[in-house]
Every structure is written in structure tokens, then in C-alpha cells.
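[1] have a look at this prediction, sequence included:
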Amino acid sequence: MQYRHLGRSGLSVSRLCLGTMNWGWKNEEEDAHIIMDIAHENGLNFFDTADVYYWDENRGKSEEIIGRWFAKGNGRRERTVLATKLYASMNDWPNNERLSALHIRRALDASLKRLQTDYIDLYQFHHVDRVTPWEEIWQAIDVAIRQGKILYVGSSNFAGWNIATAQATAKEAGLTGLVSEQSFYNLITRRLELEVLPSARYHGLGVLPWSPLQGGLLGGVLAQDHAGTRRLEGRAAEALAKHRPQIELYEAFAKEIGIEPATLALAWLLHQPDVTAPIIGPRTVDQLRSALQVLDVRLDPAILARLDEIFPGHKPAPEDYAW
């Protein structure tokens, strides 16, 4: 396994992050426990979840499954860099959403209970709060850090200026501030290159891309369709129709260079200097083992250039749209 410091922090995390949104939804608990054990066996130490996973009446279930896995002992908690998130409402009562000091306190304690641990390694804001002032947010976080309940703080789905504002306010309070940003980033969706990546780089944040395969579009979807192993419907079918010409070129190129499409998409992310760890969401052990193979893939400049031709990216703002 390869490791990298998370942003400017001293925290070492694996180059792949195990996403657990599927726990209890697409993965039964026993299977989830097996996948987490195999992740550890392969040196993958970075796990990501959220209090709201997996949504609706099952909110909190992902954390509970991880908590029961930790309870098995044998160093499972100690070997894990645990990341979770808060923001979304956990019930219909007031003060149970966003980033108020009250909700941060309640959400953190509830996550700790579900996860059966006494601290969170990386506590992430799942979305920017446009109502609560940053002074209040950082004051609540400072209390939690002093209590030993969290070690590091990250953001998710922030704009570049949100990161800048958060960091400026944290600095005024004498706090470390954010060390990571978790965002939607892959070969197809490259908007982050405009302002989020430059902001993260300037402020010392590691970037954790979610949906690295664009909901499966970069995972060999056309080949799977031809083989009859996957049928897309609804939004997935609409997304494929929108990007089909690019996907056809992409899958043909992957075949030409002898790399599986999913592996190629993950490898491209690992070659981006601002990316710390893409978040993978394997539903099976085989999918996990397949994803781990990406760590041995090296893409030369010609391959990277061809991928940029198929999926054009962005220059940093304002050069992307101005002289």
C-alpha cells in the first residue's frame, strides 16, 4: 500500500479511501465486515462514512455497521483512520441539521455512539452552511478538539471561496482549520480544476474525490451492456446518452493500452497532484481487489494527454475564461 499525508497535516492515509455508503444498503453487514477486514489486510487504513448514510429511515446504519466491526477488537479501530460527516438532518426536529454549535455537539456524540469509539480522526462538514457564522462553527469544533473527540476537520462539496473563508476564520481563531476537501471529481466531471483545486492547494488541503467512476460510466459500461451484464435505466441511461461519444472513445483507448476502464479512471485521479485518495465503494471483495490493483499502474505523459483529449479539463480560474 502507498500512503500520503492528508493535506498539510501529519496524518498518513492510504492512497485509496474505502467509502461505506453501501453498508446496509447494497452490502449486508457480514459482507461489509469482510470487505473492511480485507481492506486492512491490504494496508488500506482510510475509511469514510457519514451520519446520514444510508439515508431516509436508515440514517446512521453505515456508522452502526462500522461500530460493530470495531467492537470485534483485534486492533480494528486503532488501525483505521476514521472519517465521518455531518450536516444533513437526522430527524424532523429543529436544530438537527446544518452546522450550528448545538447540532455539531449532538451529531458528534451520536456518531461516536454509533461508531463505538471515543474519537473521530477526520470530522467533515458534508456541505457548506450558508446561515451559521464560521466563528460559531469553529468555536464548537475547538471545544470538540479540546475534549479529544475529533482530531482533524475536513470539508465536502465546498466551493473554492468557501474553503478560503473557512481557513481565514480558523486562522483568526488560532486553529488549524480544514485539512481536506471531499468533492465530486473524475475524468468526466472536472469543474474542480477551475477554483476548488487551486484553493485546496493554496490552503494545504488534501482532495478526496467521490464518485471517481461517475456513477459507473467510467467503469466499462458499454462493454458491460454489450455483454448483457448491466442495463442502465433512468438517470444513468440519460447520463450515458449525454456522454456516449466520449465513453466510446474512452473504452476503445482503454482496450488499446490494455487497462481496464475502471482502473484507468482511478489511475488518472492518482496521477493528479492535488488528489490524496479517491473514495472507492466496492460492493464485493472482487471489486475491492480489482481497485487495489490501480496502485501498480503508471500512466505516461502520452496516455494522460490522450485522456485530456477525450475528456477536456479546465485551466485554473480566471485563465480558463479570460486572458
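    Thanks, I have the structure now. It should be emphasised that the depicted structure is a prediction, and the values quoted were computed from it without experimental measurement. Numbers count the residues shown, from 1 in each chain.

[2] switch to C-alpha atoms for all contacts and neighbour counts from now on
    Will do.

[3] the helix or strand containing Ser199: how far from the chain's middle?
    Using DSSP states H and E, Ser199 maps to helix 196-203. Distance of helix 196-203 from its chain centroid, counting by Cα atoms, centre = their mean, to the nearest Å, is 16 Å.

[4] toward the C-terminus from that helix, list the very next helix or strand.
    Past helix 196-203, the next helix or strand by DSSP H and E is strand 206-210.

[5] contacts for that following strand, please.
    The contact list for strand 206-210 (Cα atoms under 8 Å, 6 or more residues apart in numbering) reads 6-8, 179-186, 197, 200, 274-280.

[6] packing partners for the next helix or strand along the chain from that strand?
    Using DSSP H and E, the helix or strand that follows strand 206-210 in sequence is helix 221-227. Helix 221-227 is packed against helix 234-257, with contacts defined by 3 or more Cα pairs under 8 Å, 6 or more residues apart in numbering; DSSP states H and E.

[7] report the buried residues of the helix it packs on.
    In terms of neighbour count (16 or more other Cα atoms under 10 Å), helix 234-257 has its buried residues at 240, 247, 250-251, 253-254.

[8] tell me which helix or strand the nearest residue to Met21 once chain neighbours are set aside sits in.
    Of all residues not flanking Met21 in the chain, Tyr53 sits nearest, at 5.6 Å (Cα to Cα, 6 or more residues apart in numbering). If you go by DSSP H and E, Tyr53 is not part of any helix or strand.

[9] could you pull up the residues touching Tyr53?
    Counting by Cα under 8 Å, 6+ apart, Tyr53 touches 21, 59-63.

[10] redo those as TSV? Include neighbour count.
    Formatted as TSV, those follow (neighbours: other Cα atoms under 10 Å):
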residue	neighbour count
Met21	22
Arg59	18
Gly60	22
Lys61	24
Ser62	28
Glu63	29
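
[11] just the ones of those in helices?
    If you go by DSSP state H, the contacts of Tyr53 have 61-63 in helices.

[12] take the one below as the second:
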Amino acid sequence: MKYRQLGRSALKVSELCLGTMNFGPRTSEQDSFAILNAALDAGINFVDTADQYGGQLGVGTTESLLGRWLAEDRSRRDRIVLATKAYEPMSDDINDRGLSARHIQKACDASLQRLGVDHIDLYQMHHIDRSAPVEEIWQAMDTLIAQGKITYVGSSNFPGWAIARTNEKAIARHRLGLVSEQSLYNLIERRAELEVIPACRAYGVGVITWSPLAGGLLAGPPEGGGRRRSESALQSAAALAPQLARFSELCERLGEPPGAVALAWLLRQPGVTATIIGPASLTQLTSVLHVPEVCLDEETVAAIEEIFPGCGPAPEAYAW
């Protein structure tokens, strides 16, 4: 496994970040534990979750599952960089959501209890809350840092302007500010290159990519059931069929599965610290563990980007 600094912080995280959204609602606890153990053994030290994860089993389910895994062997806690998120509704209570100082403090305490830990390494805002003043957010985050409950602060699904504003407010408070932004980014969805990634690079914010395989579209032909057999997924695959076929042919010449090439391409992009993998099975995990070692030369990258061209830089992409 290879490691990179998380943004401008000195913290080192694995290039592959283990996403846990499937744990509980889609993957059994026993199988989730097996994936976690295998990831740890392979050198993955970055584990990402969120307080809302749990699907039909209810919010908080995935954090509670992770808490039971950590409780099995207390040494595991010191071996991982633990990241979670807050913002999404946790109940019908009108204040049990968003980024008010009250909810941030309450959500953090609840996550700590479910996870069974005394601190969270990376506490992320799951989405922008346009009703919450940045000063209020930083007041809450500063309190949590002072209390030793969190160490670093990150954002997720923030636009470029919000990343800039949030960090400028932190600079004015003489604080470190955001160290990471978790963003939708893959070969098919490249709009993050317009504003988000440039803002992150300007402020030393590490980009953590989610949905790196575009919901499985970049993983090759679907096998069995699941989300990749849903009507919307099949419609997307049909619309992109010519590009996906060319990409599969290129990957076949490289001797690598499409999913591995798509992940390796992301890890070559400026500003990207890590990419989230969200395996639902041990087989899916082991199939991508070699990705940090996959080397794409310039000719291959050019061929990939001819198939999946990006938007280009802003504002040139949409203005003269």
C-alpha cells in the first residue's frame, strides 16, 4: 500500500480509503468484519463512514457495526485513520440535522458513542448547509477540537466557492481549516475539475473521491444482481455503451480490469489524496488492492481521456 499526506496536514493516509456504506444494509456483519480485517492486513489505514449510513436498518447502523469491530481488538483503533460525517437527518426532530452548532456537537457525541471511541480523526460535513453561518460551524468545530473529540475537519459535496469561503474564515481565526474535501469524481463525472479541485489545490485541501467507478459503470459488465442491474443503471450503461466498450478494449490491452484502471487514473490526478472503495464483498476488495501499483503511462492516460474527455479548466470551459 502507498500513503499520502491528507491535504496540507502531516497525517498520512492510504491511497485506498475503505468506504463502509454497504456495511450492515447490504453486507452482513460477519462479512463486513472480514473485509475490514483484510483491508487492515493489506495496509489500508483510512476508514470512512457517516452517521446516517444504515439504509433500511436505520441511521447509525454502520457506525455501530464499526464500533463492535473496533471493540474486538482495541489495537485496531490506533492503526486506522477514522473518518465520519454529520449533516443528514438522524430523526424527525427539526434540529437533528444540518450544521448548526447544536447539531454538530450532538451528532459528534452520538457518533463517538456508536463507534466506541474517544475521538474521531477526520470529522466531515456531509453536505453544505446554506443556512448555517460559517462562524457558527467553526465555533462548534473549534470546541470539539479543544475537547479532544475530533482532530481534523473536512467537507464533503462542497462547491469550490464554499471551500474557499470556509477556509478563509478559518484563516481569519488563525485555524488550520479544512484539510479534505470528499467529492464525486470519476472518469464519467469530471465536473469537479472546474472549480472544486482547483479550490482544493489552492488551499491545500486533499481530495477524497467518492463513486470512483460511477456506480459500477466503470467496473466492466455487471455480474449477478444488485444496483448495477437497476433500470437507471442499465439506462446509463446503454447511453454510454460506445465509450464503455472502447474503455474495456483499452483495459484488455493493458491486462487490467476496467475498475482498476479507473481507480489508477484517479490516483494520478493532481490534488487527489485518496479514492474511496466501497466493497460489498471480500472478493471486491481483493480485486482492487493492487491499484496503487498500477502504472499508467502518458500515452495510456491520453487514450483514456480521449474516451472520457473532461470539461476543461474554468472559466475557459464556459467563457472566452
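    Alright, I've got the coordinates. The shown structure was predicted, so the numbers you read here are calculated from the model rather than taken from an experiment.

[13] packing partners of the helix holding Ser199 of the first structure?
    helix 160-172, strand 206-210.

[14] from Arg230 of the first structure, how far off is the residue lying closest to Pro212 of the first structure once chain neighbours are set aside?
    Closest residue in space to Pro212 of the first structure, ignoring its immediate chain neighbours: Asn186 at 4.9 Å, by Cα to Cα, 6+ apart. As judged by Cα to Cα, to the nearest Å, Asn186 of the first structure and Arg230 of the first structure stand 21 Å apart.

[15] find the residue at the geometric middle of the second structure.
    Nearest to the mean C-alpha position of the second structure, counting by Cα atoms, centre = their mean, stands Trp210 at 4.2 Å.

[16] and that residue, what's its match in the first structure?
    Alignment note (TM-score structural alignment): Trp210 of the second structure maps to Trp210 of the first structure.

[17] sorry, back to before: got a markdown table for the buried residues of helix 234-257 of the first structure, with distance to Tyr152 of the first structure too?
    Shown next, in a markdown table, are the buried residues of helix 234-257 of the first structure (distance: Cα to Cα, whole Å):
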| residue | distance to Tyr152 of the first structure |
| --- | --- |
| Leu240 | 38 |
| Ile247 | 38 |
| Tyr250 | 38 |
| Glu251 | 39 |
| Phe253 | 40 |
| Ala254 | 38 |
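
[18] among those residues, which one lies nearest to Glu78 of the first structure?
    Taking Cα to Cα as the measure, Ala254 is the one of those closest to Glu78 of the first structure, at 38.7 Å.

[19] counterpart of the closest one over in the second structure?
    In the second structure, Ala254 of the first structure lines up with Cys251, judged by TM-score structural alignment.

[20] so how far does the helix holding Ser199 of the first structure sit from its counterpart in the second structure?
    Here the mean offset of helix 196-203 of the first structure against the second structure after fitting is 0.3 Å, by mean Cα distance after the TM-score superposition for the first structure.

[21] now that helix against strand 206-210, angle please.
    Relative orientation of helix 196-203 of the first structure versus strand 206-210 (axes from the mean of the first three to the mean of the last three Cα atoms, to 10 degrees): 150 degrees.

[22] list the buried residues in helix 196-203 of the first structure.
    Neighbour-count burial for helix 196-203 of the first structure flags 196-201, 203 (criterion: 16+ other Cα under 10 Å).

[23] go on, stretch 173-181 of the second structure?
    Quick answer for stretch 173-181 of the second structure (16+ other Cα under 10 Å): 177-181.

[24] so which elements touch the host helix or strand of Arg68 of the second structure?
    Element membership for Arg68 of the second structure (DSSP H and E) is helix 61-72. Secondary-structure packing of helix 61-72 of the second structure (3+ Cα pairs under 8 Å, 6+ apart): helix 101-115.

[25] so which bits of the helix it packs on are buried?
    By neighbour count with 16+ other Cα under 10 Å, helix 101-115 of the second structure contains the buried residues 101, 103-105, 107-109, 111-112, 114-115.

[26] go through those residues and name the one nearest Gln284 of the second structure.
    Ranked by distance to Gln284 of the second structure (Cα to Cα), these are led by Leu115 at 24.7 Å.

[27] dump the residue contacts of that closest one.
    Counting by Cα under 8 Å, 6+ apart, Leu115 of the second structure makes contact with 63-68, 70.

[28] which one of these sits closest to Val261 of the second structure?
    Leu66 (29.4 Å).

[29] how many neighbours does that closest one have?
    Neighbours of Leu66 of the second structure under the rule other Cα atoms under 10 Å: 22.

[30] please apply the same query to the one 10 residues further on.
    Each residue near Arg76 of the second structure was counted by other Cα under 10 Å, and the total is 14.

[31] correct me if wrong, but it is in a strand.
    No. Counting by DSSP: H, G, I helix; E, B strand; the rest coil, Arg76 of the second structure is not found in a strand; it is helix.

[32] so it sits against Leu70, correct?
    Yes. Judged on Cα atoms under 8 Å, Arg76 of the second structure makes contact with Leu70 at a distance of 6.0 Å.

[33] any idea of the angle the helix holding Ser199 of the first structure forms with helix 160-172?
    Here helix 196-203 of the first structure points in a direction 20 degrees away from that of helix 160-172 (the same axes, to 10 degrees).

[34] show me the contact partners of helix 196-203 of the first structure.
    By Cα under 8 Å, 6+ apart, helix 196-203 of the first structure touches 158-161, 163-164, 167, 180-181, 206-207, 274, 316.

[35] one more pass at 10 Å, please.
    If you take Cα atoms under 10 Å, 6 or more residues apart in numbering as the criterion, helix 196-203 of the first structure is touched by 7-8, 157-164, 167-168, 177-181, 183, 190-193, 204-207, 273-275, 315-317.

[36] check which residues of stretch 22-38 of the first structure are buried.
    Within stretch 22-38 of the first structure, the residues scored as buried using 16+ other Cα under 10 Å are 22-25, 27, 29, 31-33, 35-36.

[37] stretch 161-170 of the first structure too?
    Applying a neighbour-count criterion of 16+ other Cα under 10 Å, one finds 162-164, 166-170 buried in stretch 161-170 of the first structure.

[38] then stretch 253-270 of the second structure?
    For stretch 253-270 of the second structure, by 16+ other Cα under 10 Å, it's 257-267.

[39] any chance of the residues you listed in CSV, with distance to Gly216 of the second structure too?
    Formatted as CSV, those follow (distance: Cα to Cα, whole Å):
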residue, distance to Gly216 of the second structure
Pro257, 12
Pro258, 10
Gly259, 8
Ala260, 12
Val261, 13
Ala262, 11
Leu263, 12
Ala264, 15
Trp265, 15
Leu266, 15
Leu267, 18
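
[40] quick revisit: farthest pair in the buried residues of stretch 22-38 of the first structure?
    The distance between the two most remote of those (Cα to Cα) is 15.6 Å, for Trp25 and Met36.

[41] that's all I had, so thanks and see you.
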